[in-house]
Structures are given as structure tokens and as C-alpha cells.
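J.: coords below, sequence missing:
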């Protein structure tokens, strides 16, 4: 019984003894502070590069043209579902005698930024399409030139407060970004865990592969030495006078 206890104590002393610190050991120890150091920059980079556009509310409207050719834009009433600006309707003149000239639809958009948690939300410019009488196809609202008469008419309607509140708010807050500090912390914790786990697994795999290669090289060298060959180039050293170096490659042969 005493012998068994002594063997257990010897085993404990063996496994608890300090081991020689290798390069791989130092790399594994440095993985923790390194990942902590780069986590915040990684989350910030993901917040800038990863975004998912999300459509908001769609608002429609119509174009009418004055007798002098000036284009006027008007928005539909969001609370009046009977109002429509489909191209097949509203031909003719409105209540003020202006001729119908086309229709448009605008959609508010924002971008969810960050992964795996949404760390910020950025308001995007209005998106939509413009359909003018005489135009062969619908025009992309964002692709309109600054001096395009349709864009100028819509901007004038927004500035004159004739646009719905949702459109005015989106137009005024295009460059605004809402940050979520709690989600930043949560995303940073998730990214730190992923980085630390990934780096640790990569180091363990690299150490395993390197060790296997080194053992294979050592095994080959021992095998060549037993056969009297140079462990580096395989030159036959049998029958030669003893020398520390191979006459073929100049490497240590014993």
C-alpha cells in the first residue's frame, strides 16, 4: 500500500514538474493577450464592412406639369388608401389644372451593421423608381443626376413639407448612425471567443504537424545511419575512414 502511495506521489511530482518552455508553448501563452488586443479592431472593421440593407416604408406620389413645362411632385396621403399613382390612372389634369406627367415611389432604407450582432444602424439615402410619361423605362431614383427635373421636383416637395413625415425624417437623417454599446460588448465577447479558439486550434494543429515531420526526419536519419549512409544526402559512408562530416554534402554524418 505504501508503495502504491509512493508511486502516486511520484506521478504527481512528474506531471506537476516544470517543463521546458518551447516556442510553441510561448505562442499558446501569447494567444490570449493577442486575441484580446485585436478583438476591438476586428469588431470595428466588421461594423464598417458588413452591412445588410433593410427596406422601411414605401411612399408613392405623382408628377404633374404646369402649362409652362415646370414639373411638380406631390405625395400620396399615407392614410388615404384610395389614392393611387399607377401609370394607368391620373391621366389628365389635377384639381389645379396641371397635366399628369408620371409617378414615382420612394422607400426608406437603413443598413444593419455588424456581425453576429447588429452593433449599429445607419440611415441610407432614399431608394425608389421614377416613371415619367414619354420615358421608355422606369428610372432609378438614386441614379438620377442632381439637375434632373424629376429629382428637383421631389426635393422641392420634401423641402416644402409636402412629403410625408417618414420621407422628411429619412431625408434629413441620411448620415446619422445609431450605435448600440451593449451589442458592441456582446459582439466583442463573441469575436474574442472565436478568435482565441481558432488561433489555439491552429497552433495545436501546426505543432502536431511540425512534430510529426520532425519525428519522420529523425526516424529516416536513424535508419540511414544504421545502414552506413549519410543521414542528410544518403551517400554511402561504408568503407570510408571515420569523419564527422560527409564528403558529399559536408553535413554532420554521425
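T.: The structure has been received and is ready for your questions. Computed from a prediction, not measured in an experiment: that's the story for all the values here.
J.: drop to CA atoms for contacts and neighbour counts, all remaining ones
T.: OK.
J.: Point out the other helices and strands that the lengthiest helix in the chain packs with.
T.: If you go by DSSP state H, the chain has its longest helix at helix 181-226. Using 3 or more Cα pairs under 8 Å, 6 or more residues apart in numbering; DSSP states H and E, the elements in contact with helix 181-226 are helix 23-49.
J.: Packing partners of the helix it packs on?
T.: Helix 23-49 sits against strand 99-113, helix 181-226, with contacts defined as 3+ Cα pairs under 8 Å, 6+ apart.
J.: Quick check: which of the ones you listed is buried the most?
T.: strand 99-113 (a mean of 21; mean count of other Cα atoms under 10 Å).
J.: and that one, what does it pack onto?
T.: Right, strand 99-113 is packed against helix 23-49, strand 51-65, strand 120-132, helix 165-172 by 3+ Cα pairs under 8 Å, 6+ apart.
J.: what about versus this one:
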């Protein structure tokens, strides 16, 4: 890379010269296209990579918001000087609460991500052809979020077990490893509750209505007896 400044200036000078010459002489058009080939390749790669980069950014922001909620809670807990809790419980609560929030508040968190997205989904004309909003809606759907959470836990559990079977600790101590594993067990139990809840026909409002009717029927029966 010796004399790179001179080479770079020479390159741009030749590109500029061929740009003006190719307007008058067609033979220079091929030479001009060859000279700007690196820029053409970069532009194509950049154009293709934009939606992937933005979607990855949305995904990172989504999970960052999920972890932000319990983290703020613990900061407030420590600020109020409540009895201290150990790191294992802290890891367990933050992980469990974060993944549960990612499912329970999926629509709200996705709305925040889209509202404050650096891609400016509603105003950016340059990104409008990509339809980033639709792609992000699909990526951050409830089913996909659940799937990603299971993948993340799967990778973590494989790593933790690999170290534990070697009598080692993946994190600072085996207690933290256990906290991570227990948070996954908690999430599985939560996921099963949600899945079964969708199949259950029980509705609190309907139950209250039936109880009111039963009570009124009993009161009406007592009134008839007294008469």
C-alpha cells in the first residue's frame, strides 16, 4: 500500500476522464464500466444487505427492551435499599421475566421498536420499496419470537451441559448455570400454560355471569318458599 494516496487520486482521475470520454466515444463505455465495477458491486451488496441489517437491528432492540424492564426493576430495588439478593436469583428473575415479557407484551414491544426504528418506517421514501414494516411484522410475530427464545435457550443449555459434564462452569459458578437452566424450565411451564389456555373454554366473565344466575335462581326459590 505504498503511495496509496497517489494511486487513489490517479484512479479517480482516470474514472473521471473516462466518464467524460465515454459520452463522446463509445469505446470508452466498456472501460468506464470496468473501472467503476468495485463501486457497482459494493452498491449491489449494500442494497441487498440493507433489509437484513435493519431486521437484525429490530431483533436486537426487541430483546434489549425485554431485558430492560427487569433490569430497571432491580436498579430501583437496590436504590430503595431493600435486602440484597444474590446473583443467582437475580439472573433467574431477569432471564425468566425477560423471555416471558417477550411473549406477553409482544405487540407492545414491537410497536415501540417500529416507532423508534432508525429506519423511519413511516417516513423514509428510500426504504419504502423494501417494505421493512411488513418484514419486521413477520420476523417479530409471536410464533417467531417463541421459536427464537427456544433456539437461544437450546444453544445455552448445550454449552452449559457441555461444561458441567467436564466438571466446569460455563458462567462464573455452577449456581449461575443452574439459574439459567431453571429459567428455561420456568419458560417451558409458562409456554405450556399459554398453549393450554388457548384451548380452554373457561372465561372469567362467563363464569361470573353463571354464578350470578345461580345465586339469583336460589334467591328466587327462597322468595317463592316464603310466599
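T.: Here it is on my side, so go on. Here the structure is a predicted model, which is why all the values come from computation and not from measurement.
J.: Could I get the TM-score for this pair?
T.: In this superposition the chains share a TM-score of 0.23, using TM-score structural alignment, normalised by the length of structure 2; 72 aligned residues with a Cα RMSD of 4.2 Å.
J.: coming back round to it: can you say which of the helices and strands packed on strand 99-113 of structure 1 is nearest to residue 226 of structure 1?
T.: helix 23-49 (31.2 Å; Cα to Cα).
J.: tilt between the longest helix of structure 1 and helix 23-49?
T.: Relative orientation of helix 181-226 of structure 1 versus helix 23-49 (axes from the mean of the first three to the mean of the last three Cα atoms, to 10 degrees): 140 degrees.
J.: what angle sits between helix 181-226 of structure 1 and strand 120-132?
T.: Using the same axes, to 10 degrees: helix 181-226 of structure 1 against strand 120-132 is 110 degrees.
J.: before we move on, back to that, could you provide the helices and strands packed on helix 23-49 of structure 1 in a markdown table, with additional columns for distance to residue 32 of structure 1?
T.: As requested, these are exported to a markdown table (distance: least, Cα to Cα, whole Å):
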| stretch | distance to residue 32 of structure 1 |
| --- | --- |
| strand 99-113 | 27 |
| helix 181-226 | 6 |
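J.: so which of the ones you listed gets nearest residue 3 of structure 1?
T.: When the helices and strands packed on helix 23-49 of structure 1 are compared (using Cα to Cα), the closest one is helix 181-226, at 35.8 Å.
J.: Tell me how far the strand or helix carrying residue 212 of structure 2 lies from the chain's centre.
T.: Element membership for residue 212 of structure 2 (DSSP states H and E) is helix 204-226. On the basis of Cα atoms, centre = their mean, to the nearest Å, helix 204-226 of structure 2 sits 49 Å off its chain's mean C-alpha point.
J.: Stretch 72-79 of structure 2 now?
T.: 24 Å.
J.: The most centrally placed residue in structure 2 sits in which helix or strand?
T.: Nearest to the geometric centre of structure 2 sits residue 59, at 3.1 Å (Cα atoms, centre = their mean). Using DSSP H and E, residue 59 of structure 2 maps to helix 37-79.
J.: Can you tell me which helices and strands that helix packs against?
T.: helix 87-104, helix 106-115, helix 132-139.
J.: Compare those and report which one is nearest to residue 46 of structure 2.
T.: Within these, the stretch nearest residue 46 of structure 2 is helix 132-139; the backing value is 15.3 Å (Cα to Cα).
J.: And that closest one, what's buried?
T.: By 16 or more other Cα atoms under 10 Å, the buried positions in helix 132-139 of structure 2 come out as 132, 133, 136, 139.
J.: Please list all residues in contact with the third one.
T.: For residue 136 of structure 2, the contact set (Cα atoms under 8 Å, 6 or more residues apart in numbering) comprises 55, 58.
J.: still on that earlier bit, next one: the helix holding residue 59 of structure 2 to chain centre, how far?
T.: 8 Å.
J.: where's residue 170 of structure 1 relative to residue 152 of structure 1, distance?
T.: Applying Cα to Cα, to the nearest Å, the value for residue 170 of structure 1 to residue 152 of structure 1 is 17 Å.
J.: actually residue 61 of structure 1, sorry about that
T.: In terms of Cα to Cα, residue 61 of structure 1 sits 14 Å off from residue 152 of structure 1.
J.: what about those two, which has more around it?
T.: The neighbour comparison of residue 61 of structure 1 against residue 152 (other Cα atoms under 10 Å) goes to residue 61, with 21 against 17.
J.: Could you name the specific helix or strand carrying residue 178 of structure 2?
T.: helix 174-199.
J.: Next one: residue 20 of structure 2 relative to residue 59 of structure 2, how far apart?
T.: 46 Å.
J.: Correction: the previous question concerned residue 107 of structure 2.
T.: 14 Å.
J.: now residue 24 of structure 2
T.: From residue 24 of structure 2 to residue 59 of structure 2 the distance is 50 Å (Cα to Cα).
J.: With residue 53 of structure 2 instead?
T.: 10 Å.
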